[in-house]
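Trainee: this one's structure only:
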């Protein structure tokens, strides 16, 4: 049987990676993850992985080990129907609209019914300053021309120039380390594009897979959001903007727009990425209320308000009443997820007891076979893979793991 005849999600063998540099606190060896490459991935499967604490960087999928990391990264999401813009969100939106519209701000506000007397409406407030929504009689008198559009994620020099500028001023990255290939790998490549029907616009105009949302002011690209459109959510992958637009609080503006976009695309949730409680740059994410954090043991979402007092007392928080494992400090370079006592995984003995060779699909030399067949044909090869496969099932989750094909080429 060929790989085309089998599953649409194919992943590489996984690996536990301890003692990594932490981008949040700067520790040289404080972060630990479990990682693998996605050779192809359906949007449905990726959403299920996200709801188990996974994220992606290009085609690399990783699950932070919250228990063994200096800065635990919690999955955070917002239910779009419950979101209420705060005073600071409304101020940021109105301030930016005033910058775009200039002297015509009040006129547009009245026409769009977003005055103080009419109340604040997120949809009209977000869209009222876009050039295509401004009445012809007013357009010639506005200060700037704002255009926002969703485009496919191909590499362009225009996008790369913005990325290069942003990495240099925001992250202080040396120019020689910023490359076109790095940009493409990080923000243009996605495993969704390798799955038929998982990178498109549907018949009813809804987006699927990876897209870039472009912000133009007077024809100049000033900001760009990288977004994953999944079955029940939009996931914010990355956002970048020009340094001279930092005063416009694009972090708040873009998140408000993406929450609204979730509503427009009939997605009940918006994932705003990962949240680190003690990281100052992450504080803005907690301002989008009501939000929920993913429990790293139960894989259930609980309100941020429930998590916050616990996070103020300790780094690792779970509401699992059965949880009693002490924290483990990972040392050395050869740790496995089992020996590190990684957060949110089944014990090795539990997985071994239910591990079924018939439910493991392996891709070897572009051919698909069940684990039990490999064990019969090449027992030594299968034996060398067994520990890794059991560990992958423990980290990914039994039901989800058994839906994937594992490439061992």
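Mentor: The structure has been received and is ready for your questions. Owing to the predicted nature of the structure, the values given are computational and were not obtained by experimental measurement.
Trainee: from here on, contacts and neighbour counts on C-alpha atoms
Mentor: Will do.
Trainee: Return the residue of this structure that is most distant from the centre.
Mentor: The centre of the chain is farthest from one residue, residue 137, which by Cα atoms, centre = their mean lies 41.2 Å away.
Trainee: helix, strand or coil for that residue?
Mentor: Assigned with DSSP: H, G, I helix; E, B strand; the rest coil, residue 137 falls in the helix class.
Trainee: which outside residues touch the helix or strand containing residue 262?
Mentor: Here residue 262, judged by DSSP states H and E, is contained in helix 250-264. With contacts defined as Cα atoms under 8 Å, 6 or more residues apart in numbering, helix 250-264 is touched by 78, 80-81, 85, 89, 92-93, 122-123, 126, 225, 233-234, 239, 241, 268-270, 272, 284.
Trainee: Mind checking which of those are in helices?
Mentor: Residues of those located in helices (DSSP state H): 89, 92, 93, 122, 123, 126, 284.
Trainee: Just the buried residues of those.
Mentor: Neighbour counting by 16 or more other Cα atoms under 10 Å classes 89, 92, 93, 122, 123, 126 among the ones in helices among the contacts of helix 250-264 as buried.
Trainee: And the furthest pair within these?
Mentor: 92 and 123 (14.5 Å; Cα to Cα).
Trainee: Tell me the helices and strands packed up against the lengthiest helix in the chain.
Mentor: Assignment by DSSP H gives helix 379-396 as the longest helix of the chain. Where contact means 3 or more Cα pairs under 8 Å, 6 or more residues apart in numbering; DSSP states H and E, helix 379-396 is packed against helix 348-354, helix 371-377.
Trainee: in the last one, what counts as buried?
Mentor: Right, the one you point to is helix 371-377. Of the residues in helix 371-377, 371, 372, 374, 375 count as buried by neighbour count, 16+ other Cα under 10 Å.
Trainee: So the first one sits against residue 364, correct?
Mentor: No - in this structure, residue 371 is not within contact of residue 364 by Cα atoms under 8 Å, at 10.8 Å.
Trainee: for the stretch 201-350 of the chain, what spans make up the helices?
Mentor: Secondary structure of the stretch 201-350 of the chain (DSSP state H, counting those that start in this stretch): helices at 250-264, 283-286, 304-311, 348-354.
Trainee: Would you reformat those helices as a markdown table and include distance to residue 172?
Mentor: Converted to a markdown table, the helices of the stretch 201-350 of the chain look like this (distance: least, Cα to Cα, whole Å):
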| stretch | distance to residue 172 |
| --- | --- |
| helix 250-264 | 18 |
| helix 283-286 | 21 |
| helix 304-311 | 29 |
| helix 348-354 | 42 |
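Trainee: ok but residue 71 is inside a strand, no?
Mentor: No - according to three-state DSSP, the state of residue 71 is coil, so it is not within a strand.
Trainee: May I ask you to confirm that it is in contact with residue 25?
Mentor: Yes - if you go by Cα under 8 Å, residue 71 and residue 25 touch, sitting 7.2 Å apart.
Trainee: higher neighbour count, those two?
Mentor: residue 71 (26 against 13; other Cα atoms under 10 Å).
Trainee: mind checking which of the helices and strands packed on helix 379-396 is nearest residue 42?
Mentor: Closest among the helices and strands packed on helix 379-396, once you apply Cα to Cα, is helix 371-377, at 22.5 Å.
Trainee: Okay, one more to line up with it:
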């Protein structure tokens, strides 16, 4: 990375891990005052960094490397039988890609957190938290809004980088289990990535020992960032 010598990284003090109750975590943050552009964002993503709100970060835990950055090579992806079934179940949805979060999205987000993530860091939800997490961006984002007729049922927040899409976060109707809307959102982003002729969908951190984060290897082939290089699993 040509700019890496001038990039300041700040490390947090050890704090309770969000995924393992018996572990402490430490996080590296990119200097929030650094002039940010898409080229730098892309290079950082290639090295395992992620965005959350206005912060770009990477886990840096002393005795644990459980969080592994992952990405899907979009042109090579082949859906499984279950993934094809998910697509078929959702053929009645329409998708609108927007440059701003829709006005009715917060109510959906609030329901999603209250039902699906009562044990997580984002509970209880608040509008301030919602705006800081998903609307205050260091990079232009797109909001893929999934509708069943006129009803908003899912939103996928996406950053468009030079070499692909970064799947920042998806929230959806928590009572539509049969639709598997989280799966559908990823499948749609892979197709959108192909339409934009970009190579990768960055999915965030895969964690083998955490059920909520293990699903990412259901999408094959997948690439994992291990020992400072991307390793492909077919």
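Mentor: Arrived safely, thanks for sending. Predicted, not measured: the structure shown is a model, and the values here were computed from it.
Trainee: Can you calculate the TM-score here?
Mentor: Once superposed, the chains reach a TM-score of 0.88 (TM-score structural alignment, normalised by the length of the second structure), with 228 aligned residues with a Cα RMSD of 2.4 Å.
Trainee: Can you tell me, leaving aside adjacent residues, what's nearest to the aligned partner of residue 190 of the first structure in the second structure?
Mentor: Alignment note (TM-score structural alignment): residue 190 of the first structure maps to residue 137 of the second structure. Leaving aside its sequence neighbours, residue 137 of the second structure sits nearest to residue 54 (Cα to Cα, 6 or more residues apart in numbering; 4.9 Å).
Trainee: residues contacting that neighbour?
Mentor: Residue 54 of the second structure makes contact with 32, 132, 133, 136, 137, 138 under the criterion Cα under 8 Å, 6+ apart.
Trainee: Could you do residue 88 of the first structure as well?
Mentor: By Cα under 8 Å, 6+ apart, the contact set of residue 88 of the first structure is empty.
Trainee: gap between it and residue 275 of the first structure?
Mentor: Here residue 88 of the first structure is placed at a distance of 20 Å from residue 275 of the first structure (Cα to Cα, to the nearest Å).
Trainee: same question, residue 299 of the first structure
Mentor: Distance from residue 299 of the first structure to residue 275 of the first structure, by Cα to Cα: 15 Å.
Trainee: okay, the two: which has more neighbours?
Mentor: residue 275 (21 against 16).
Trainee: got a list of what the equivalent of that one over in the second structure touches?
Mentor: For residue 275 of the first structure, the aligned position in the second structure is residue 206, judged by TM-score structural alignment. Residues near residue 206 of the second structure by Cα under 8 Å, 6+ apart: 66, 67, 68, 69, 70, 213, 214, 215, 216, 217.
Trainee: Which residue in the first structure aligns with the second one?
Mentor: The pairwise alignment with the first structure assigns residue 67 of the second structure to residue 73, based on TM-score structural alignment.
Trainee: So its match is in contact with residue 276, correct?
Mentor: Yes - with contact defined as Cα under 8 Å, residue 73 of the first structure reaches residue 276; the gap is 5.1 Å.
Trainee: Could you point out the residues of the first structure onto which the single longest strand found in the second structure aligns?
Mentor: Secondary structure of the second structure per DSSP state E: the longest strand is strand 151-161. Counting by TM-score structural alignment, strand 151-161 of the second structure pairs with residues 220-230 of the first structure.
Trainee: okay, the buried residues of helix 371-377 of the first structure in CSV with distance to residue 151 of the first structure next?
Mentor: Output for the buried residues of helix 371-377 of the first structure, formatted as CSV (distance: Cα to Cα, whole Å):
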residue, distance to residue 151 of the first structure
371, 41
372, 45
374, 44
375, 47
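Trainee: Any idea how many residues pack against the aligned residue in the first structure for residue 78 of the second structure?
Mentor: Alignment note: residue 78 of the second structure maps to residue 84 in the first structure; criterion TM-score structural alignment. Look at residue 84 of the first structure: counted by other Cα under 10 Å, it has 15 neighbours.
Trainee: Look up the closest residue to residue 84 of the first structure, ignoring the ones flanking it.
Mentor: Excluding the flanking residues, the one nearest residue 84 of the first structure by Cα to Cα, 6+ apart is residue 289, at 6.7 Å.
Trainee: which ones are touching the counterpart of residue 215 of the second structure in the first structure?
Mentor: Using TM-score structural alignment as the criterion, residue 215 of the second structure maps onto residue 284 of the first structure. Contacts for residue 284 of the first structure were tallied using Cα under 8 Å, 6+ apart; they are 251, 252.
Trainee: Next one: residue 284 of the first structure from residue 19 of the first structure, what distance?
Mentor: Taken as Cα to Cα, the span from residue 284 of the first structure to residue 19 of the first structure is 28 Å.
Trainee: same thing with residue 86 of the first structure?
Mentor: 39 Å.
Trainee: Between those two, tell me which one has more neighbours.
Mentor: residue 19 (20 against 12).
Trainee: For residue 73 and residue 276 of the first structure, indicate the residue with more neighbours.
Mentor: Higher neighbour count among residue 73 of the first structure and residue 276: residue 73, with 25 against 20, using other Cα under 10 Å.
Trainee: ok, that one to residue 181 of the first structure distance?
Mentor: 27 Å.
Trainee: Show the contacting residues for whatever residue of the second structure lines up with residue 42 of the first structure.
Mentor: Residue correspondence to the second structure (TM-score structural alignment): residue 42 of the first structure is matched to residue 37. Residue 37 of the second structure makes contact with residue 139, according to Cα under 8 Å, 6+ apart.
Trainee: next one: residue 105 of the second structure
Mentor: If you count contacts by Cα under 8 Å, 6+ apart, residue 105 of the second structure has them with 152, 155.
Trainee: Would you mind finding the match for it in the first structure?
Mentor: So, by TM-score structural alignment, residue 105 of the second structure is matched to residue 159.
Trainee: What of residue 178 of the second structure?
Mentor: In the first structure, residue 178 of the second structure lands on residue 247 (TM-score structural alignment).
Trainee: Pull the number of nearby residues for its match.
Mentor: By other Cα under 10 Å, the residues close to residue 247 of the first structure number 9.
Trainee: Next: residue 58 of the first structure.
Mentor: Around residue 58 of the first structure there are 19 other residues, counting by other Cα under 10 Å.
Trainee: and if you look at residue 12 of the second structure?
Mentor: Neighbours of residue 12 of the second structure using other Cα under 10 Å come to 12.
Trainee: quick one: residue 196 of the second structure from residue 210 of the second structure, how far?
Mentor: Per Cα to Cα, residue 196 of the second structure is found 32 Å from residue 210 of the second structure.
Trainee: just residue 186 of the second structure next, same as before
Mentor: 19 Å.
Trainee: Just want to know which of those two has more residues nearby.
Mentor: Each of residue 186 of the second structure and residue 210 has its neighbours counted (other Cα under 10 Å); residue 186 has more, 19 against 13.
Trainee: Tell me which of the helices of the stretch 201-350 of the first structure lies nearest to residue 108 of the first structure.
Mentor: With Cα to Cα as the criterion, residue 108 of the first structure lies closest to helix 250-264 of the helices of the stretch 201-350 of the first structure, at 18.6 Å.
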